[in-house]
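Asker: I would like the atomic coordinates for the input below:
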Amino acid sequence: MISFSFLGIEKSYSDPSGKNLQVLGPVDLTVESGQFLCLLGPTGCGKTTLLRILSRLESADSGKISMGSGNLGYVFQQGALFPWMTVESNVMFPLKAKGVKSGLCRSRAGEMLRNVGLYEFRRSFPHELSGGMQQRTALARGLVTEPDILLLDEPFASLDTRTGIHLQEMLRKLCRSLSTTVVFVTHNIEEAVYLADRIAVMGHRPGRIVRDETLSLKWPRDRLSSDFTGVLLSFRQTFEELVDQ
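Answerer: The predicted structure follows:
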């Protein structure tokens, strides 16, 4: 079953001189329900713009988006937690916005906080948490509504390697258990190869998909295996060719 599709998506902005600058397109992409897709590409290739168009935070200049009636979850690069709210209140926020009753909000938020190992910190405020704990809170908030599609914009980019790997494993486990369709933006090749069912590599000037591949790697994945290393090196070569352009 198709979760969503892009057909001929294009986007342009005006630079400071008023000149029109095409940053995206045309982009054609179809994603199956339950698939974990990584959008991989160098900085400035339009990955985040494409994500924002899918989430309706921005509109495309041309093209068509086909998507079912399911709900979306969004996890931003820096978490974007409300600093005046506790961890629990941050996670409850999207449920309250949908009109879910307070008792059920608290119950579902508590369950998700247990899933990410933060239940005992539910009454803490964001500034009292480490960077990794803040991102776990953001992940819990993104998943608490059990979205049909979860969008993540480089959520682990600012974390140390050990914390990032831990959260990658947590994210993959949670999304598989919920059968969530995932679009994960990253410029980290190893992260993409570890997480994804499928990787779409984006070039730039303007942003477009230059390689689209479903991975044959089995689960659980071993980062030290020859199969993993082979896929990693293949995508690294593609990535380096893009950067050199």
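
Asker: make it CA atoms for all contacts and neighbour counts henceforth
Answerer: Noted.

Asker: which parts of this structure are helices?
Answerer: For the chain, helices defined by DSSP state H occupy the ranges 47-54, 87-97, 102-115, 131-143, 161-178, 189-195, 226-244.

Asker: need the winner for burial among the ones you listed.
Answerer: For these, average neighbour numbers computed from mean count of other CA atoms under 10 Å are highest in helix 131-143, which has a mean of 24.

Asker: second input sequence below; structure requested for side-by-side comparison:
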Amino acid sequence: MLSTFRTVALKGADVPTIAEETLDATLRFESVDKHFANGTTALTGLELSIAPGEFVAVVGPSGCGKSTLLRLASGLDTASGGTVHAPTDSVGYVFQDPTLLPWRSVLANVELPAELTGTPKAERRERALDALRLVGLEGFEKQLPGQLSGGMRMRVSLARALMTRPLLFLLDEPFGALDEMTRLRMQEELQRIYAETGFAALFITHSVTEAVFLAGRVVVMSARPGRITASFDVPFPHPRPAELRYDPEFGRIAGEVSAALRGGFQ
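Answerer: Predicted structure coming up:
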């Protein structure tokens, strides 16, 4: 599938340039640096590529620049050096907080992205209902966010992001604030949705087992300034059963990721 991409290339103090290109749907970071005004270097020489339909999870110590990666991929921030190739018009972003509007119904919250882009009412209603069915919230369209559990609110957030029919899904620790049982159920729901839709995904998490359960590839970042220090393929097909977490091969991969993560603190 082809899509319009944004390419941002920065060299030293050069002025940022943005070019529109037609490329295979993917996300690429090439020798990316990110410096902040306070003198902090968040990323240095970062290299990462995500193929169409690939689910990549990123783990690393706190403050290593994981969330900065997502901000650069989404266009919410720009790199200080290197090149970022990312879709301009086909990105879904899910935050740790569902960020729902409390006065709008579930259906109205999900419709919001299409409403803001001027999509006709009938079309956005149909797409919103499809998204709610996909995340298992059919029948909750008229509820307000305050009437839902934490897991259900996160499902609404996922449905809202799916409204854009993204080629690339960016997820910033979306299940971090949930209790353990709800978190496990949401992991199973997300990988089911991924198996049905086939979007590419960049998923940020502090949980190694979550990363291995969800992703086809897990990458490890170093402590600040962040860079990729290790990458692990996870060969299990999607959708994945809950029992996979007890598989010896699953445990072996999780152990290797954990060892690489510990090495990143040294």
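
Asker: which one of the helices of structure 1 lies closest to Ala80 of structure 1?
Answerer: Within the helices of structure 1, the stretch nearest Ala80 of structure 1 is helix 131-143; the backing value is 7.5 Å (CA to CA).

Asker: hmm, back to that, and the helices of structure 1: which comes nearest Asp15 of structure 1?
Answerer: The stretch from those with the least distance to Asp15 of structure 1 (CA to CA) is helix 47-54; that distance is 15.8 Å.

Asker: Provide the aligned range in structure 2 for that closest one.
Answerer: The alignment of helix 47-54 of structure 1 onto structure 2 (TM-score structural alignment) spans residues 66-73.

Asker: now do Leu101 of structure 2 against Leu261 of structure 2, distance only.
Answerer: Leu101 of structure 2 is 37 Å from Leu261 of structure 2, where distance means CA to CA, to the nearest Å.

Asker: circling back to that earlier point, got a markdown table for the helices of structure 1, with distance to Leu151 of structure 1 too?
Answerer: Output for the helices of structure 1, formatted as a markdown table (distance: least, CA to CA, whole Å):
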| stretch | distance to Leu151 of structure 1 |
| --- | --- |
| helix 47-54 | 7 |
| helix 87-97 | 15 |
| helix 102-115 | 17 |
| helix 131-143 | 8 |
| helix 161-178 | 11 |
| helix 189-195 | 14 |
| helix 226-244 | 22 |
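
Asker: Gly164 of structure 1 matches what in structure 2?
Answerer: In structure 2, the residue paired with Gly164 of structure 1 according to TM-score structural alignment is Arg183.

Asker: spatially central residue in structure 1, please.
Answerer: When structure 1 is reduced to its mean C-alpha position, the closest residue under CA atoms, centre = their mean turns out to be Leu152, at 1.9 Å.

Asker: wait, it touches Val185, no?
Answerer: Yes - taking CA atoms under 8 Å as the contact criterion, Leu152 of structure 1 and Val185 are neighbours in contact, 6.1 Å apart.

Asker: re the thing from before, counterpart of the residue nearest to the centre of structure 1 in structure 2?
Answerer: Residue correspondence to structure 2 (TM-score structural alignment): Leu152 of structure 1 is matched to Leu171.

Asker: residue in structure 2 matching Leu215 of structure 1?
Answerer: Taking TM-score structural alignment for the superposition, Leu215 of structure 1 sits opposite Val234 in structure 2.
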